[in-house]
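**Student:** With the input below, show me the fold.
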Amino acid sequence: MTAAGTTGSPSGPGAGADLETLSRVVGQVRSNIERVIEGKPDVVNSALVVLLAEGHLLIEDVPGVGKTTLSKALARSIDCTVRRIQFTPDLLPSDVTGVSIFNQNTREFEFRPGGVFANIVVGDEINRASPKTQSALLECMEERQVTVDTGTYQLEAPFMVIATQNPIEMEGTYALPEAQRDRFMARVSIGYPVEAAEIAMLDSRSASNPIDDLEPVTDAAEIRKLCAIVAQVYVSPAVQRYAVALTGATRRTDQLNLGASPRATLHLVRAAKAFAAIHARDYVLPDDLRTLARPVLAHRLLPSVESAMSGRSTMAILDALVAAVPVPEPQHRA
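**Tutor:** The predicted model follows:
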């Protein structure tokens, strides 16, 4: 096997069969989602990458383009526990994490779990709640646990937060704290549908909502197995250095006030492993990292005042930085 920037891929004897299983299940989930989200294969693929990389997904776009529909379609495609949290200005942190309530009968405090106690948590319009409430997700997103009073409660795997938000220019929104944005592995935008897809939507949704007819095509146990397969995907030392170089470039430029964190590097590599596995490869290519740089890194960056005043977007700055980082030379396994 020969791959750019790799030294070969040390795989076990069952790697091929594992990737076939992963490809089959991913295909079933993708087809299920595309029954309600038409003409957006890249967005659906990004959601599946984040799921298999054990990350969290932020869907940002204007109202009415299908953010919540995508979230619900992915959640319904997996036979696991799903909770939806409607982030409103009056939502409290305890509504998210849970609260201890005194039981008059037992004379003891009992923990009542909040909305995050599920395999997939759909956070609808997350930036309409206050930053204090948004911050209630910090611990559970990073450490897969919740601490309330003196008790710590583990969250069952798989655990994924799929949050939707409107652009911050919209009325009644709060900007997500930097620490919150950094915990989302990727941010995607759905965009408006093409004309043919919008016309088809008018026909398919005239009598009922097709999302109500979606049935699960896999379950939590199988998703855990697929995540374990993704974790075994090989990342060569050259590709690891390339990932560090990409994120390091965002920290050294004077065009950005805030560059990508070490967590961003971890997320970029984990997402690339899932991306490679979905494409039936047991090794990561530099092109995988370049493809994922925008969805994984852009939402973590803050442009400098000079860049903002000159009209340069964060995406344009990131694209230029990625283009300037040398790509590892192909290496051949002896």
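**Student:** For the rest of this, base every contact and every neighbour count on C-alpha atoms.
**Tutor:** Noted.
**Student:** now for the stretch of helix or strand Pro295 belongs to, which elements pack on it?
**Tutor:** Assessed by DSSP states H and E, Pro295 sits inside helix 286-297. Applying 3 or more CA pairs under 8 Å, 6 or more residues apart in numbering; DSSP states H and E, one finds that helix 286-297 contacts strand 186-188, helix 237-252, helix 262-278, helix 314-324.
**Student:** what element comes up after that helix heading to the C-terminus?
**Tutor:** Following helix 286-297 in sequence, per DSSP H and E, is strand 302-303.
**Student:** List the buried residues in the very next helix or strand once past that following strand.
**Tutor:** Per DSSP H and E, strand 302-303 leads on to helix 305-310 as the next helix or strand towards the C-terminus. Judged by neighbour count using 16 or more other CA atoms under 10 Å, the buried positions of helix 305-310 are Ser307.
**Student:** again with stretch 208-224
**Tutor:** Ile211, Leu214, Pro216, Val217, Thr218, Ala220, Glu222, Ile223, Arg224.
**Student:** what residue lies at the spatial centre of the protein?
**Tutor:** Leu57 (2.7 Å; CA atoms, centre = their mean).
**Student:** before we move on, what SS does the residue nearest to that one when sequence neighbours are not counted have?
**Tutor:** The spatially closest residue to Leu57, leaving aside those adjacent along the chain, is Ile162, at 4.9 Å (CA to CA, 6 or more residues apart in numbering). When classified by DSSP: H, G, I helix; E, B strand; the rest coil, Ile162 comes out as strand.
**Student:** There's contact between Ile162 and Glu60 in this structure, I believe.
**Tutor:** No. Using CA atoms under 8 Å, Ile162 makes no contact with Glu60, being 10.8 Å away.
**Student:** re earlier: can you lay out the buried residues of stretch 208-224 as CSV showing secondary structure and distance to Glu195?
**Tutor:** Shown next, in CSV, are the buried residues of stretch 208-224 (DSSP: H, G, I helix; E, B strand; the rest coil; distance: CA to CA, whole Å):
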residue, secondary structure, distance to Glu195
Ile211, helix, 21
Leu214, coil, 24
Pro216, coil, 29
Val217, coil, 29
Thr218, strand, 32
Ala220, helix, 36
Glu222, helix, 37
Ile223, helix, 35
Arg224, helix, 38
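**Student:** one more to put side by side:
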Amino acid sequence: MTEATRSADGTTDASVDVAAEGARIAAGVSRVVQGKDGVVRLALVVLLAEGHLLIEDVPGVGKTTLAKALAGSIDASVRRIQFTPDLLPSDVTGVAVYDQETREFEFKPGAVFANVVVADEINRASPKTQSALLECMEERQVTVDGVSYELARPFIVMATQNPLEMEGTYPLPEAQRDRFTARVSMGYPDPAAELAMLDDRATTDPLAALRPVADAAMVRALVAAVGRLHVSDAVRRYVVALVEATRRSSELRLGASPRAGLQLLRAARASAALDGRDHVLPDDVQALAVPVLAHRLLLSSEATVGRRSTEQVVTSLLGSVPVLRGR
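**Tutor:** Down below sits the predicted model:
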């Protein structure tokens, strides 16, 4: 690894070994979230792609633990928001409070002003409160009473949600889902990992023993290094072809947005960097197409009746869209 040096403004100048640093972060998270290496890697890909992660599954499988473990592996500001039906938008973004002494309004930052925001059970809040995250997730800023406040970098929202058939949940609007770079389902652990969990957590909490292995400046340097990865014209055209294929599919009534293509390419860059490569392959795009695209799509009525899923549709499109060659 190349030793990083800091400039006067606090940024990191020298190049860093993304694969090595990423492996260190992943190793720390995997000590807490056992038997889920693929899920941990996807979370790290989203972090390095400057995106946001939606973790969806039934209660009790470790959604919040994953979010807190990734946050604990980075020495940066972390805030957790428990989304409930009575949560207000101002609780998330902040509010301007009148100061009696100065006779002026003073802005009190909300919970979203952190490097890592853990939005727990996001779909238990009302759509109005969910919408409070729209601006900060896309523009990295919050506007209150006409004044915009920049958010710190890195900034990632790691949201957990329960399936919609659970009681007391509200569906995320399409605009909200489109701002999440990827969606992942935790799934149940295998018997060996679950047995190890029963032994390890009988007397100790692995989250309490987790120590940061990177700081915010290092993450910014990793993100910058990922952004410098070479992407050939053929890979770019392949990404566009996949996105266009979702818009033409008879099984979908809403295809992928241009934002989806941008985030798919960013995620592919991060995945390639974690593998130690300086260029993106079509394999990187294919491996991330389902988690990046599926949650943004809406099925047609015929596909719904046929019990198709958006994941199945994306997988079918991967088989039908030719891989373009060239450099």
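**Student:** re earlier: neighbour count for Ile162 and Glu60 of the first structure, which is higher?
**Tutor:** Using other CA atoms under 10 Å as the criterion, Ile162 of the first structure and Glu60 rank with Ile162 on top: 28 against 21.
**Student:** What lines up with that one in the second structure?
**Tutor:** The alignment partner of Ile162 of the first structure in the second structure, by TM-score structural alignment, is Met158.
**Student:** swap in Tyr174 of the first structure?
**Tutor:** Match for Tyr174 of the first structure (TM-score structural alignment): Tyr170.
**Student:** what separates the residue nearest to Leu57 of the first structure from Val194 of the first structure, distance-wise?
**Tutor:** 24 Å (CA to CA, to the nearest Å).
**Student:** swap in Val25 of the first structure?
**Tutor:** Applying CA to CA, the value for Val25 of the first structure to Val194 of the first structure is 28 Å.
**Student:** And Ala264 of the first structure, by the same measure?
**Tutor:** Ala264 of the first structure sits 32 Å away from Val194 of the first structure, going by CA to CA.
**Student:** Ok, Thr21 of the first structure next?
**Tutor:** For Thr21 of the first structure, the distance to Val194 of the first structure equals 32 Å [CA to CA].
**Student:** same thing with Ser23 of the first structure?
**Tutor:** Distance from Ser23 of the first structure to Val194 of the first structure, by CA to CA: 27 Å.
**Student:** Mind checking which of those two has more residues around it?
**Tutor:** More crowded of Ser23 of the first structure and Val194, by other CA under 10 Å: Ser23, with 17 against 11.
**Student:** How about the contacts made by the alignment partner in the second structure of the more buried one?
**Tutor:** Here Ser23 of the first structure is matched to Ala19 in the second structure, going by TM-score structural alignment. Residues near Ala19 of the second structure by CA atoms under 8 Å, 6 or more residues apart in numbering: Ala273, Leu274, Asp275, Gly276.
**Student:** any idea what Glu156 of the first structure is structurally, helix, strand or coil?
**Tutor:** coil.
**Student:** Check the gap between the match of Ser23 of the first structure and Gln141 of the second structure for me.
**Tutor:** 30 Å.
**Student:** got it, and Asp178 of the second structure?
**Tutor:** 17 Å.
**Student:** repeat for Gly38 of the second structure
**Tutor:** Counting by CA to CA, the separation of Gly38 of the second structure from Gln141 of the second structure is 31 Å.
**Student:** Which of the two has more residues huddled nearby?
**Tutor:** For Gly38 of the second structure versus Gln141, neighbours defined as other CA under 10 Å are more numerous around Gln141 (19 against 11).
**Student:** Translate that one into the numbering of the first structure.
**Tutor:** Per TM-score structural alignment, Gln141 of the second structure is aligned with Gln145.
**Student:** So that match sits against Gln154, correct?
**Tutor:** Yes. At 4.3 Å, Gln145 of the first structure counts as touching Gln154 under the criterion of CA under 8 Å.
**Student:** The counterpart of Asp79 of the first structure in the second structure: neighbour count?
**Tutor:** In the second structure, the residue paired with Asp79 of the first structure according to TM-score structural alignment is Asp75. Burial measure for Asp75 of the second structure: 17 neighbouring residues, criterion other CA under 10 Å.
**Student:** which one in the second structure is aligned with Val235 of the first structure?
**Tutor:** Here Val235 of the first structure is matched to Val231 in the second structure, going by TM-score structural alignment.
**Student:** Next, the contact list for the nearest residue to its match once chain neighbours are set aside, please.
**Tutor:** Once flanking residues are discounted, Val231 of the second structure sits nearest to Val280: 5.5 Å by CA to CA, 6+ apart. By CA under 8 Å, 6+ apart, the contact list for Val280 of the second structure reads Leu229, His230, Val231, Ser232, Val235, Ala268, Arg269, Ala272.
**Student:** Restricted to buried residues, select the residues you listed in ChimeraX.
**Tutor:** Selection of buried members from the contacts of Val280 of the second structure for ChimeraX, criterion 16+ other CA under 10 Å:
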select :229,231,232,235,268,269,272
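**Student:** residue ranges for the helices of the stretch 101-250 of the first structure, please.
**Tutor:** If you assign secondary structure with DSSP state H, counting those that start in this stretch, the helices in the stretch 101-250 of the first structure sit at 131-134, 138-143, 178-182, 195-204, 220-231, 237-252.
**Student:** how about JSON lines for those, with distance to Ala298 of the first structure added?
**Tutor:** Output for the helices of the stretch 101-250 of the first structure, formatted as JSON lines (distance: least, CA to CA, whole Å):
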{"stretch": "helix 131-134", "distance to Ala298 of the first structure": "20"}
{"stretch": "helix 138-143", "distance to Ala298 of the first structure": "19"}
{"stretch": "helix 178-182", "distance to Ala298 of the first structure": "10"}
{"stretch": "helix 195-204", "distance to Ala298 of the first structure": "28"}
{"stretch": "helix 220-231", "distance to Ala298 of the first structure": "24"}
{"stretch": "helix 237-252", "distance to Ala298 of the first structure": "10"}
